[in-house]
Structures are given as C-alpha cells and as structure tokens.
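Colleague: model this:
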Amino acid sequence: MSDILVLGAGYTGMAAAVRAASRTRRVGGRVTLVNASPTFTERLRLHQTAAGQSLAVHPLEEIVAGTGIDVVLGRVTGLDAERHEVRLDDGRVLGFDKLIYALGAVTDASVPGVDSHAYTFADHERAVRLSEQLGSLRSGTVVVVGGGLTGVESAAEIAEAHPRLHVVLLSRERLGSMMGECARAHLDAVLERLGVEVRTGVEVRKVLPDAVELVGGELIHSDATLWTAGTRGLPLAAGSGLSVDTRDRIVVDSVLRSVSHPDVYAVGDAAAVTQKFGVLHGTCQGGIPTALHAADSLAATLRGKTPKQFRFGYIHQPVSLGRKDAVIQFTRPDDSPRRWYLKGRLAVAYKEAVSSSPLPTYWLLKRGLVPVRAFALSAGLP
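Modeller: Now for the predicted structure:
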C-alpha cells in the first residue's frame, strides 16, 4: 500500500487526485485529497462572481464519488518533506509516501496596503465580498490594478455589470502585449466601449482605504480596489525546505518531481516547470496537463518504470470581455501570437467552451478516458 497525498482541490489538484486514483489502484495506491473548503471553486470565473453573477456549487465529495479518494477538510499549515508529514490547522498530522503539491499561488501583496485595503481573488469568499461592495455603490470609482488577463477580464466584467461605476484599469505594460496587433485593437475597442479608463506605464506605490497612490505621488480615488498584479507561491513550500525559485514556486525536474525531494511532485501555479521556451506561466491551459502528467509519473514510479518527460505547448490566449464579447489570440507553442484570432460572439462561444466547467473532464478521468497525449496534441506538439 502506498499513501498518496494531494494538497489542494482546485483545477490541478482535482485532476491529479482523480488521475492518480485511477492509475495507482492496481498497485495499492491510496489517495487522500486535502482542501480547506468542501466545495470546488472555479477560479477562472471569480471575476464573474465579483461582478455579481451566481455560479454553481460543486461539493468535492460528489466530484470524487466512485474513485476511492478520501477527502480531508483542513487548511495546510505545515509540510515536513523530510519526515513525509503534513500538518493541518486543527493539529492533525497526515503522513504520506508520495505527495502532489497543488496549492496554487497567492496574490503578490508586497506593495503596502494590498493586504489591508484591496480585494483579491484568493478564494470565492473574497470575490463575494467584492461583489457585495460593488452592489452597495450607487456611483463611484473601482480601480483594478494589473493589466494581465485577470485584470482585463475583471475590469470588463465589472464595467458591463455596473455601468453606473467608473472603472479604472492600471497597468505597468501595454494591455494585450502578448497578442497580435488585430486582437489587441479589438481588446482596446471593447474596453473603450465599456467605459473602462485604461492607464498604462504606471506603478502603484501604496493602496490606501479610499485611494491608490502611484509612484510619483498621484492619488487616484477608489471606492473599491481589486488587486490582480502578480502572484507567487505560498511561503509553505520554501518553509518546508523544498527548492523554490524567486517566486516561491517549487522547482521540478522533467517529470515534475521536486528537484530536492523526489517523493514530492508539484503542479500548476505552484510549480516552476521549465520547457525549451522557458518557464510555464500560470494558466489552467498548462496547469491541468501538469497535473495529469505528475499523476502518471507517480504511477510509473510505483510500478518500477521510468516516467516520461513532460512536454507542453500553448495554443491560445482566450480573454472574456464581459458576457457579450471576447477575443481569442491563437499562439505558437511558446505562446507567441500567430496571425489567427477570433473576436465578438464567435470568440464568446469559443471562450465559454474552453473555460466551461471541468466536471465533464473529471468524469472522463474517472474512467481513464483522457490521456495526457490529448493535451499535447491539442497544443500542436509532435
């Protein structure tokens, strides 16, 4: 019998747990899934929650039914990689033979005032609190900090749902800098149509209770501030002695094992995964393939076989712009833009299809019907 512990039941943790249960059952694998909440959170849709939309609730026990996975509810407060132990917030200690670390990333709150005065998408509850705050405002200004995909989607969603509010989007870089010219032009046009004030080339020095202070001293009044500018791994990983990079992500080898502790695998936003073109950035597009591959690597090791190397390439950059518009930039495997893109209703349909609930995927995984190879082929890899 081999005790396999999976930390985190987000997109990657759930995929890894279901896959590991399916692939290790015949070799005595016993999978335990640890999560702070009893429900699955669709993090890709938290900007919709913040804008006031109600999303379906998915209990973890229902998702894993029939897999043999044990669900343990608790927040992880300690990890001893040497002793193969995990400590929970209620004092319980769980031992493991193999561990898949899928606790994701947290908002980079190194700028003063972010923790105290800004909303983040750290969890569903905080998105709900932002929704309640926005709903209580009859007028006012909402400042969204961060010009990445999350910031753009959030600004558009809020502006569309609350036209009485003035939305200001602050970014260090040009919005859509990773897109081609045509896709970027559509993004700009939609934000302008929605009334979003975009300011680029700016840097925030401090978040105040009712304002954002820029480097240089300018104050921008804010009735609600949403911070989406950057993420990093949880301090838990570095504190456990695992090798991490400058953003506290666990450094893994070619089969997604920790380079310092080979009985620990890391996936998704929590892992620094290197490919020929560089380190993967945090997206569900790359996260679920890492989860499936880590589970397969673990299963191969338990069978005494040599795991295959992980290979991945991007295929698109899908961006929702409210409920009625979107832009999809198709990419090369290294995430550089191709000529092709979608916009408008066709892009909306595409975005909803690729970002729909992952529950059907988990259902297929239970039955062993989703090979990692399918993700590789969709990414254009040979």
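Colleague: alpha carbons only for contacts and neighbour counts from here, please
Modeller: Fine.
Colleague: Contacts for the longest helix seen in the chain, please.
Modeller: Under DSSP state H, the helix in the chain containing the largest number of residues is helix 284-302. Residues outside helix 284-302 that contact it (C-alpha atoms under 8 Å, 6 or more residues apart in numbering): 11-13, 15-17, 19-20, 23-24, 27, 98, 100, 255-257, 265-269, 280, 306-308, 310, 312, 314, 372, 375.
Colleague: And this one, please, so the two structures can be compared:
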Amino acid sequence: MAEHIVVVGAGYAGLAAAKLTARWTGARVTLVNARDRFVERVRLHQLATGQPLRDLPLADLVAGTGVELVVDRVTGIDVGTRKVQLTGGALTYDRLIYALGSHADVTGVPGAAEHAHSVSTQEDAEELAKALANARTVAVTGGGLTGVEAATELAEARPDLTVLLVTGGGFGEALSDKGRRHLRRVFDRLGIRVRDHADVTEVRADGLVLATGEVVAADTVVWTAGFRVPDLAAEAGLAVDARGRVLVDHTATSVSHPDVMAVGDAAVVKRRDGLELRMACATSLPTTQQAVRGLARRLNGREPVPLDFRYHIQCISLGRRDGLIQFVDADDNPKERVLTGRLAARVKELVVRGTVMFERRPTLPAG
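Modeller: Coordinates of the predicted model:
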C-alpha cells in the first residue's frame, strides 16, 4: 500500500511540497490548511492599502494533481501515533511535511499584541486596512524588507498619512551604499520620516514608547519587527530551536523524528556549509523543491542529495512605481550593484507573479 503523506500548511512552501510529492512519489498526499484560499503573503501590504488581491482557491490549484485538500485547522500533532489532530477529527500519516509558516511576533514588547497591527496574514492586513480608515499618523516598526515595503506602500497609496519608520538598527543597513542612497531618496520623496537606532519598549493606543522614554505619537502602529512560528512543533516534541522552528538535517528531515520533514519559515534550513538561510519566499521555494526531490529519491531507495542553495538578489517594492533590486553574493551579502526605479518595480512585480506561476507548476526552476 502506498504511503500516506500529510502536508500541514498551504503557504508558498506547503502547497508546492504537496503538489511535488504527489507528482514525484507514489504516495497518497493530503494537504491540510485552515483557509480554502492561497494567500499571496508578499502582497499583503498592498491589501492593507485597499488594493484587491487575486482570488486563488486551493481547490483549483490542486485540481488534477492527486492531492486531497482538507480545509481544517491543525490543533496538535501526535508523533507517537503519527496523527494530526484537527478541529474536525484526525488524520493518520506515514510521513508528515510540516509547513505551517510564520507570523508577526507581537509577544516580546508590552502592548504590541493589544495595540499593533501587522501584515503577516490576510486577516491582519484586513484589520489594518480598517484601522487606517481614520488614521492620520502611522508608525511602522521594523526596518527590514517587510517594514520598508509596508511604509512605502502606505505613503504612496495614502499621501494624506504621516508615515514614520522606527527601527532598532540602522536605516537600510542590510543594503549596499547605493541601495541605501536610493532608499533614502524614495523615503524623502514620499515624505516618510525615519527614526533608526531607536528601540521600542512599549506600544500604546496613542503610539510608541522608546528606550529613551520618548513617546512617538501615532494613531496606528504596524508591527514588522520580527516573526515567530506556531508552537505546534515544540508541543509535539519535535526538536526545535529557541524560536520554535523545526531543526532539520541537510535533506529537510527532522533531526529527532525521521518520518517528519519541515520546509519554509517553520524550519531551520541550512546549506551544506552550515549557513542558515533567512525566512523568505526566495528561500522556501527552491529549498522545498530540493527537499521533495530528496524525499522521492529516499522512497526509491536512493540517497537524497543535500540541499544546495545560493542567493542572487533581494527584491524590494517601494510602492507601485519604484523598487530596489539589490544584487547579493551567494551568502546574501550585498554587492554594490543595484537596479532601481520603475524598471526595478517591474522586475519585482514579475518575481511576485512568478511565485503564483510556480505554485501552479512547481516543477518549474525555482532558483
């Protein structure tokens, strides 16, 4: 009898994993997701400003692939009996692919959970859109790519807003000199104020409190300063890191439970040289593809090939009419070369569209 492989989570990594597993192995594949739609997470800052997203029913995306879709919420995993507990019952598996992704971490700073919004889920983005209806001043916390994209999208789409970016690090510190200069020009053009090297110690209904004691007034706070993963893996007894991400070997297999694989943001993915890869769609798609290819080899009695991955670019949207393509080396360190302006915006749009094309046909080259 064919193995039953259950994939939990239908984000970028999980949906691709399910379809590739069904295509490349003889297993029976069940995909479990709490929503019946695929969410373009990399566009949620657009949704927050009122821009509609494409409707992508999961049933359509898995039609004809052999993947059985179960729309239900995972409430627990019993690795001893190999069962996935759902709100509506349970599923027994022979192998599990864990792909429950990540969400904004609002637990580390007092008041963030009560008063801040995020753009890590569709519900979060929709709630932010409602809050923005009566806002005049918005503070975006976190100077990473998510924060930069959210701040520029808000400022461009809503020129009536006063937008402020607050970050504990340096402004654009992960970019090259040319990249930072372009980012500064865009922020100046859009009127976005920047407070860098400013640690937030509390979020209040009326704004932020900094480590210096200063209060930064804001009607709405957007929290992008860090992400966390669901607690389900740790609660199940899988080996995890301090952030709750599943520890995996060079084939994306759990180091504690060989019948479990983990892909995407919920796993600590490392290259053969030990470099830990960042949470990103650009990371999860090619590494998921390689991981499932390795699984197919293992099921055919062959040794899987270790994950082999290198970075090429970082794509940053700066509103709909500007962008920044930062070229990087294999280890994700910035080179001085950049692409900017409308051409960069078009490249970013093509990349984002390409992710959905990949989800439709995950055998396409991903990296």
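Colleague: thinking again about what came up before, filter the contacts of helix 284-302 of the first structure down to just the ones in helices.
Modeller: Counted as lying in helices by DSSP H, out of the contacts of helix 284-302 of the first structure, are 11-13, 15-17, 19-20, 23-24, 372, 375.
Colleague: List buried residues within the residues you listed.
Modeller: Among those, those that count as buried by neighbour count (16 or more other C-alpha atoms under 10 Å) are 11-13, 15-17, 19-20, 23-24, 372, 375.
Colleague: Farthest pair within those residues?
Modeller: The two members of these with the most space between them (C-alpha to C-alpha) are Thr24 and Phe375, at 21.0 Å.
Colleague: quick revisit: just curious, which of the buried ones among the ones in helices among the contacts of helix 284-302 of the first structure is nearest to Gly113 of the first structure?
Modeller: Tyr11 (29.5 Å).
Colleague: Gly216 of the first structure versus that closest one, what's the distance?
Modeller: To Gly216 of the first structure, Tyr11 of the first structure is 40 Å away according to C-alpha to C-alpha, to the nearest Å.
Colleague: Kindly report the same for Asp263 of the first structure.
Modeller: From Asp263 of the first structure to Gly216 of the first structure the distance is 48 Å (C-alpha to C-alpha).
Colleague: Neighbour count for these two, which is higher?
Modeller: With neighbours defined as other C-alpha atoms under 10 Å, Asp263 of the first structure and Gly216 compare such that Asp263 has more, 19 against 10.
Colleague: Which residue, other than its chain neighbours, is closest to the counterpart of that one in the second structure?
Modeller: Matched by TM-score structural alignment, Asp263 of the first structure corresponds to Asp259 in the second structure. Excluding the flanking residues, the one nearest Asp259 of the second structure by C-alpha to C-alpha, 6 or more residues apart in numbering is Arg95, at 4.9 Å.
Colleague: so who does the corresponding residue of the first structure for the one you found touch?
Modeller: Under the alignment (TM-score structural alignment), Arg95 of the second structure pairs with Lys98 in the first structure. Neighbour list for Lys98 of the first structure: 2-5, 263-265, 298 [criterion: C-alpha under 8 Å, 6+ apart].
Colleague: What about these, which are in strands?
Modeller: The members of the contacts of Lys98 of the first structure that map onto strands under DSSP state E are 2-5, 264-265.
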